[in-house]
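*Asks:* predicted model follows, preceded by the sequence.
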Amino acid sequence: MAATHTKCRGKYPGDVDRFAVPDDKVSWSVEWPEYKPVDYTAPVVEKGPVWADVDFRKVKPDVPPKYNEVDGKVNRKSFTGNYSIDETGVPRNPIGRTGMVGRGLLGRWGPNHAADPIVTRWKRDSSGAIVTKNDKPILEFVAIKRKDCGEWAIPGGMVDPGDTVSATLKKEFGEEAMNSLEASPEEKKKIEEQVHQLFSHGKEVYAGYVDDPRNTDNAWMETVAVNFHDETGEAFGKVKLCAGDDAGAVAWKELTSSLALYASHTTFTGKVVELRNATF
């Protein structure tokens, strides 16, 4: 359990301290009377943007949130199964302690759902031949460099209430890797058409909890990761990559074991490597 729950026990983004949680104290089944997690919800979340819940520990709404269900347009179900509710009346992280209560930078109590498109192609030499290593082909994928932490990541994003994972995959790739938000109406339409065509076939490689540095004891990230593979190198070759709103850079990166990625993204890309029988 602890092996999949490490990034969310380190320094919180923005250099906010957590209560230190050792590996043997992660599980809620371990009694730990001395546990005193830091209570933190980022100011941007406390301001009450449309993508965030209110503080249900302090404000009791007329209609209480429906945890473990689809609550109106908000999906509060978890891929991990039914999660428990703690003594303050909000969800408890099903994987274990993180050293922080509240929501941190996350908007929803409980699961915060995202979608991650993993766009891949084979690495090729100047003659167009597929490059191999250890008798296996090398994969490349579209990666963005996050502005908030400088780490390379999959160009994914949050699933808005009422949106489907499929729609989010297309939207996030267009915004993060093709900068559709700053495109003219004509360019935006062209980008949307390209992405729609490119994303017509995909293979789900992961659906579940994410070991994300933003996680807390009461709010955590979950995602669906889907691989869109260009076997010939012609489809995505026509796409112009351009870093979007949350990206400092965008590039085709080799999928290698030495490439450090944000949150659990190495796990997701590793599943793509296995799926495509590529070298790692």
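*Replies:* All right, it came through fine. Residues are numbered from 1 along each chain as shown.
*Asks:* contacts and neighbour counts: CA atoms only from here.
*Replies:* Fine.
*Asks:* quickly find the element holding Glu192.
*Replies:* helix 185-198 (DSSP states H and E).
*Asks:* what is that helix packed up against?
*Replies:* helix 165-177 (3 or more Cα pairs under 8 Å, 6 or more residues apart in numbering; DSSP states H and E).
*Asks:* what angle do the helix it packs on and helix 185-198 make?
*Replies:* Per axes from the mean of the first three to the mean of the last three Cα atoms, to 10 degrees, the angle that helix 165-177 makes with helix 185-198 is 130 degrees.
*Asks:* what's the helix or strand for the residue lying closest to Met158 once chain neighbours are set aside?
*Replies:* For Met158, ignoring the flanking residues on the chain, the nearest one in space by Cα to Cα, 6 or more residues apart in numbering is Ala114 at 4.1 Å. According to DSSP H and E, Ala114 maps onto strand 110-122.
*Asks:* check it against this one:
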Amino acid sequence: MVYQKMKKKAHIWVAREQSDLPKNSTLEYDIEDSGTIKKMLPEKEIVHLIAKEVSIDHAIKFDDALRGTHKVPVEILTQIDKKAQSTLVKEGVRQLVDTSFNKNERLQFYKESLEQKLTKEEQVEFSHLLNRRSQVHEFEKLYHSLNSLELREQLSQIGRMTFGIETWKKFETIQTFKQELAKQSPEKSVIFSELMKKDLREIESQRVMSAIQSIDSRLTNFQNINQLQPKELADILFKMRILYPNWNEELKQQTKIQLTTHLTENKQNEIA
């Protein structure tokens, strides 16, 4: 009874926020209820948006799934994901899929969700890859044809479930590495199959060395790097941040380690 009362208040709050009612109108509730209601508000806003952007029927089914009264079919969630415009709805749908569905159901959702957003040519390629139970390297063409980060992330969800998290992480790292090499020099290239034999740490190390060499071509090995002074190393690290702004903190830290491993701890600390 208490839960139903708070749920109703959450619905009223969302309805008020989405309406033309004066914003200074009040919604009274007990102070001890506030924490629970605040947790429910995003869910109720998602339900409201689904009703607005997709249909009331879809919103009811999604709300039932949130409350655990009925398990919504994958097809319904795929329809919501396709028709909804709000990022909040799309994230809510995927969170429900990731937390409430088994692996086969999650795989089905991401396959159907991605397929309906592809071009005809991409759909043919995607279907061909799935039907043949292709190897991971065969996904390169499709991966690079997807210009949207959202579509790539959905393909990555499929890749992680199909090939395993570590294998797909290596695949994505190699794709990014190849793109970086193409920008560094047209002559530079790597063989995918050879890199896949290495562990992720080795691939990242090779990626870092290639980036360092793109800044200073003399730095072809660690012996040359070891001859540099702290100020020169700091300059290289600064240029790396400019040229590779999307590198995560772990990769930036690995770069610093590879550049400064020959220095004393005090000298390393001098370099930002």
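*Replies:* Received it, and whenever you're ready, just let me know what you need. For clarity, every value in this text was computed on a predicted model and none was experimentally measured.
*Asks:* so after superposing, what's the score?
*Replies:* The TM-score (TM-score structural alignment, normalised by the length of the second structure) is 0.27; 120 aligned residues with a Cα RMSD of 6.1 Å.
*Asks:* so after the helix holding Glu192 of the first structure, what's the next helix or strand?
*Replies:* Next element after helix 185-198 of the first structure (DSSP H and E): strand 203-210.
*Asks:* buried stuff in that next one?
*Replies:* Applying a neighbour-count criterion of 16 or more other Cα atoms under 10 Å, one finds Glu204, Val205, Tyr206, Ala207, Gly208, Tyr209, Val210 buried in strand 203-210 of the first structure.
*Asks:* try stretch 104-115 of the second structure
*Replies:* Arg106, Leu107, Gln108, Phe109, Tyr110, Lys111, Glu112, Ser113, Leu114, Glu115.
*Asks:* for those, give me CSV that also has distance to Leu77 of the second structure and secondary structure.
*Replies:* Converted to CSV, those look like this (distance: Cα to Cα, whole Å; DSSP: H, G, I helix; E, B strand; the rest coil):
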residue, distance to Leu77 of the second structure, secondary structure
Arg106, 11, helix
Leu107, 13, helix
Gln108, 11, helix
Phe109, 8, helix
Tyr110, 10, helix
Lys111, 12, helix
Glu112, 10, helix
Ser113, 9, helix
Leu114, 12, helix
Glu115, 14, helix
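*Asks:* list just the nearest of the residues you listed to Thr176 of the second structure.
*Replies:* Leu114 (21.2 Å; Cα to Cα).
*Asks:* the closest one and Glu153 touch, don't they?
*Replies:* No: taking contacts as Cα atoms under 8 Å, Leu114 of the second structure lies outside contact range of Glu153: 9.6 Å.
*Asks:* show me what the helix or strand hosting Arg94 of the second structure is packed against.
*Replies:* Per DSSP H and E, Arg94 of the second structure falls inside helix 87-100. Applying 3+ Cα pairs under 8 Å, 6+ apart, one finds that helix 87-100 of the second structure contacts helix 34-53, helix 74-83, helix 103-115.
*Asks:* need the contact partners of that helix.
*Replies:* Glu43, Ile46, Leu49, Ile50, Leu66, Leu77, Ile80, Asp81, Ala84, Arg106, Phe109 (Cα atoms under 8 Å, 6 or more residues apart in numbering).
*Asks:* and if we set it to 6 Å?
*Replies:* By Cα atoms under 6 Å, 6 or more residues apart in numbering, the list of residues contacting helix 87-100 of the second structure from outside reads Ile46, Asp81.
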